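Enquirer: please work out how this folds:
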Amino acid sequence: GVTSSRRIERLCRENIVFMALGADLQPDHSTIADFISRSPETISALFTQVVMTCDQLGLIGKEMFAIDGCKLPSNASRQWSGTHEELDKKRRKIDRAVRRMLQRHREEDTAATEPDIHEREQAQIKKLRAASRKIKTFLDTEPERRGVSGAVVKGNLTDNESAKMKTSHGVIQGYTGVAAVDDRHQIVVYAEAFGQGQHAAHGECLPKNVIAL
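Expert: Coordinates of the predicted model:
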């Protein structure tokens, strides 16, 4: 299938099937990406309808399914990842930095310091305070998660459903995407993203979903 928003945009301009399905609206890739990110339940319901239609047409054999997965990066910064203990330690470190800067600022007030230096320091203090508030709000509102092994899963301030995981290209903040494909016509009958890195654990939930067919 086609999952890239840019490829879908191009196909909506060039491919007659996509033009018909899109009512010849030819949406921009950013519009497509925004719709998908804001409408997960709608996309899931549409996917279910497509699979049911394929089943009604006899395109799904229901005898053998291939299951595979891959790790996908999310749009989240790794610097905002950590356990509650690690993030609280980072918040306290930021608060100490703010106090030091304020002390230095008071000392410089008595000296002939350039005005633009004060402005830069004030901007930095404002930025650090905002970061501290962001961490505190996260710690107050988001419960700490645990993985299938019982170990604490590092949260992320910008995308707390994602997780830090190792890949062949290094460590990423992202998801494990898992899919099941029917062998008759290679139709994807199940797909989901998990904020954990263990493929085996995700495989346990697949039979329950595939068996529903």
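Enquirer: from here on, contacts and neighbour counts on C-alpha atoms
Expert: Will do.
Enquirer: what residues of the single longest strand found in the chain count as buried?
Expert: Taking DSSP state E as the criterion, the chain has its longest strand at strand 170-182. Residues of strand 170-182 classed as buried: Ile172, Gln173, Gly174, Tyr175, Thr176, Gly177, Val178, Ala179, Ala180, Val181, Asp182 (neighbour count, 16 or more other Cα atoms under 10 Å).
Enquirer: between these, which is nearest Arg99?
Expert: Proximity to Arg99 was ranked across those by Cα to Cα; first place goes to Gln173, at 31.3 Å.
Enquirer: how is the closest residue to that closest one other than its chain neighbours assigned, secondary-structure-wise?
Expert: Nearest residue to Gln173 in three dimensions, chain neighbours excluded: Lys164, at 4.4 Å (Cα to Cα, 6 or more residues apart in numbering). Under DSSP: H, G, I helix; E, B strand; the rest coil, Lys164 falls in the strand class.
Enquirer: circling back: closest to Gly61 among the buried residues of strand 170-182?
Expert: Checking the buried residues of strand 170-182 against Gly61 with Cα to Cα, the nearest one is Asp182 at 6.7 Å.
Enquirer: now do that closest one against His202, distance only.
Expert: Distance, Asp182 to His202, using Cα to Cα, to the nearest Å: 18 Å.
Enquirer: quick one, helices of this structure?
Expert: When secondary structure is read from DSSP state H, the chain shows helices at 5-14, 16-21, 29-38, 40-56, 84-109, 115-141, 199-203, 206-211.
Enquirer: and Ala212, how far from Ala33?
Expert: Distance, Ala212 to Ala33, using Cα to Cα: 30 Å.
Enquirer: please identify which of these two sits among more neighbours.
Expert: Ala33 (15 against 6; other Cα atoms under 10 Å).
Enquirer: burial of the closest residue to the more buried one other than its chain neighbours, as a residue count?
Expert: Spatial nearest neighbour of Ala33, excluding adjacent residues (Cα to Cα, 6+ apart): Ser5 at 5.8 Å. Residues lying near Ser5 (other Cα under 10 Å) number 18.
Enquirer: one more, so I can put them side by side:
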Amino acid sequence: MGYIQGEGRQQSSLFPPTLEELVPEDHLVRVIEAYVARLDLQALGFSKAEPLKTGRPGYDPADLLKLYLYGYFQRIRSSRRLEAECQRNVEVMWLLGRLAPDFKTIADFRKDNSAAFQATCRTFVQFCRQVGLISGQLVAIDGSKFQAVASQRKHLSLTKLKRQQAKLEAQIARYLAELDEADRSEAAEVVDRSAVKAALQQLESRHADNLTAQALMEVQGLEQFVVGESEARMMRTHQGARVAYNVQNAVDGEHGLIVHHAVTQDGSDNQQLEPMAKAAQAILAQEELTVTADAGYSNGEQFQACDDAGITAYVPENRGINNKGDDTPLFDRSAFSYDVENDQYQCPAGQWLSLKQVNGLQRIYALRGDCTACPLKSRCTKAKRRHVTRHVHEAAFERMHQRMQVHPEMMVRRRSIVEHPFGNLKQWILGNGRFLLRQLQGARTEMALAVNAYNLKRAINVMGARRLIELLG
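Expert: As a prediction, this is how the structure comes out:
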């Protein structure tokens, strides 16, 4: 029995198929077509949204936007690859009406419309809110590091430069010692003086460049700098230290749609709870909001700010533990009872610790005398007297602790909501989780397109393409 045979290449057809016949009614490109058709590109800020009256006609921004949305949906981000898709991909031919812009036109459109892409992403979130895909009952916040274009080798820091300076000075000293030894022993025929001098000159040039780089960084107050991508930062990731950006996501708990995202230069999440929660609250237009995040977002000042804004946060506390240095625990702060009226602490031995000083957001309490005669000293402190710190927003920490005690399941819900979108963004849309565009603006442009593609995919999975096309129409 033979194989299934294809149609002969020379076989003629009385009625050749049209592009319309080749694209199913519930195909992705029809969703993108309906979505872009409802957008006011001029209001969103796209360049050339109004055609010029003179000169050669340009490409409609709507067509290029469709191309990028399709590309990011299909993990095709390169402008050269998108150019090739226009000439060979039937789906793209249907979407663009057989237009085939060159890669430079495609790349320039992405470069020139960063703010417009971000506005488009927010517009789709508002649409999802209107059709009930986003409930706003619970929002989970998390951050993840995405690699920048620049490599780790391009990263400079004052610490690294000083280490290099010491190595260069040692090498220079070794070459000078070799020349001196050659002069003393009159063994010039053994040592190639011209080669040594050339190497010495090269080392001295590198040493001068090193000192110049250090001086420039100190004048500008920089602790680190990435050559070729000055806005990227060295950050700790699961794969070790990488030049990266910290991407923050606020994800709705109903269907896992991303309500708000931000690309930051902060290496940690400690300062991101308040801005992300307030941004999500503004987008959802709610007076009250419930958010959850992991212990990396623990920040008393921001806990208080969220409470003041009507945002109920569920975040595990991340505070230091008092120990002897050998992991033997000493009396924790919780062993000391606080007297609110007199603003003082009572220790386990019954002594009172009064306010000694205020250091930033920390209030420091200590005993008036010392703890030498206290029978509990070995279990309390190794210093002469015990100090207890109280955060200015300690009450906010206590409220957070009580909330987490009542609802410990919030951490399980947080994981199930927010980690799925990051997995999709890194592996499905951005491929290797690395940006193609340089600097903060480029990273924000790419992330806006990636988030828009992710939200579009989620909406299709939840509602179905046909229903979504109806609602977009």
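Enquirer: how close are the two chains, by TM-score?
Expert: Once superposed, chain against chain, the TM-score is 0.63 (TM-score structural alignment, normalised by the length of the first structure); 194 aligned residues with a Cα RMSD of 4.2 Å.
Enquirer: picking that back up, mind putting the buried residues of strand 170-182 of the first structure into a markdown table with distance to Ser74 of the first structure?
Expert: Formatted as a markdown table, these follow (distance: Cα to Cα, whole Å):
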| residue | distance to Ser74 of the first structure |
| --- | --- |
| Ile172 | 8 |
| Gln173 | 6 |
| Gly174 | 4 |
| Tyr175 | 7 |
| Thr176 | 10 |
| Gly177 | 11 |
| Val178 | 15 |
| Ala179 | 18 |
| Ala180 | 22 |
| Val181 | 24 |
| Asp182 | 28 |
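Enquirer: out of these, who's nearest Glu108 of the first structure?
Expert: Using Cα to Cα, Gln173 comes nearest to Glu108 of the first structure of these, at 41.2 Å.
Enquirer: the second structure: which residue goes with the closest one?
Expert: Aligned counterpart of Gln173 of the first structure in the second structure: Val243 (TM-score structural alignment).
Enquirer: how much space between that match and Thr105 of the second structure?
Expert: Val243 of the second structure sits 29 Å away from Thr105 of the second structure, going by Cα to Cα.
Enquirer: and what of Leu472 of the second structure?
Expert: 28 Å.
Enquirer: more neighbours: which of those two?
Expert: Taking other Cα under 10 Å, Leu472 of the second structure and Thr105 do not tie; Leu472 has more neighbours (18 against 15).
Enquirer: hmm, the more buried one is touching Glu33, no?
Expert: No. Counting by Cα atoms under 8 Å, Leu472 of the second structure does not reach Glu33; the two are 9.5 Å apart.
Enquirer: residues contacting Leu206 of the first structure?
Expert: For Leu206 of the first structure, the contact set (Cα atoms under 8 Å, 6 or more residues apart in numbering) comprises Ala180, Tyr190.
Enquirer: contacting residues for the residue most central in space within the first structure?
Expert: In the first structure, the C-alpha nearest the mean C-alpha coordinate belongs to Ser74, at 3.9 Å (Cα atoms, centre = their mean). Under the criterion of Cα under 8 Å, 6+ apart, the neighbours of Ser74 of the first structure are Asp159, Ser162, Gln173, Gly174, Tyr175.
Enquirer: which single one of the buried residues of strand 170-182 of the first structure is nearest to Gln198 of the first structure?
Expert: Of all these, Gln198 of the first structure sits closest to Thr176, with 8.0 Å by Cα to Cα.
Enquirer: I'd say the closest one and Ala201 touch.
Expert: No. Using Cα under 8 Å, Thr176 of the first structure is not in contact with Ala201, being 10.8 Å away.
Enquirer: could you look up the SS state of Glu419 of the second structure?
Expert: helix.
Enquirer: could you find the closest non-adjacent residue to it?
Expert: Closest residue in space to Glu419 of the second structure, ignoring its immediate chain neighbours: Asp142 at 7.9 Å, by Cα to Cα, 6+ apart.
Enquirer: what do we get in the first structure for that neighbour?
Expert: In the first structure, Asp142 of the second structure lands on Asp68 (TM-score structural alignment).
Enquirer: you'd agree its match is up against Val178?
Expert: Yes. Taking contacts as Cα under 8 Å, Asp68 of the first structure lies within contact range of Val178: 5.8 Å.
Enquirer: for stretch 214-222 of the second structure, buried residues please.
Expert: Counting neighbours by 16+ other Cα under 10 Å, one finds that the buried residues in stretch 214-222 of the second structure are Gln214, Met217.
Enquirer: distance from the chain centre to that stretch, please.
Expert: The chain centre lies 26 Å from the centre of stretch 214-222 of the second structure; the measure is Cα atoms, centre = their mean, to the nearest Å.
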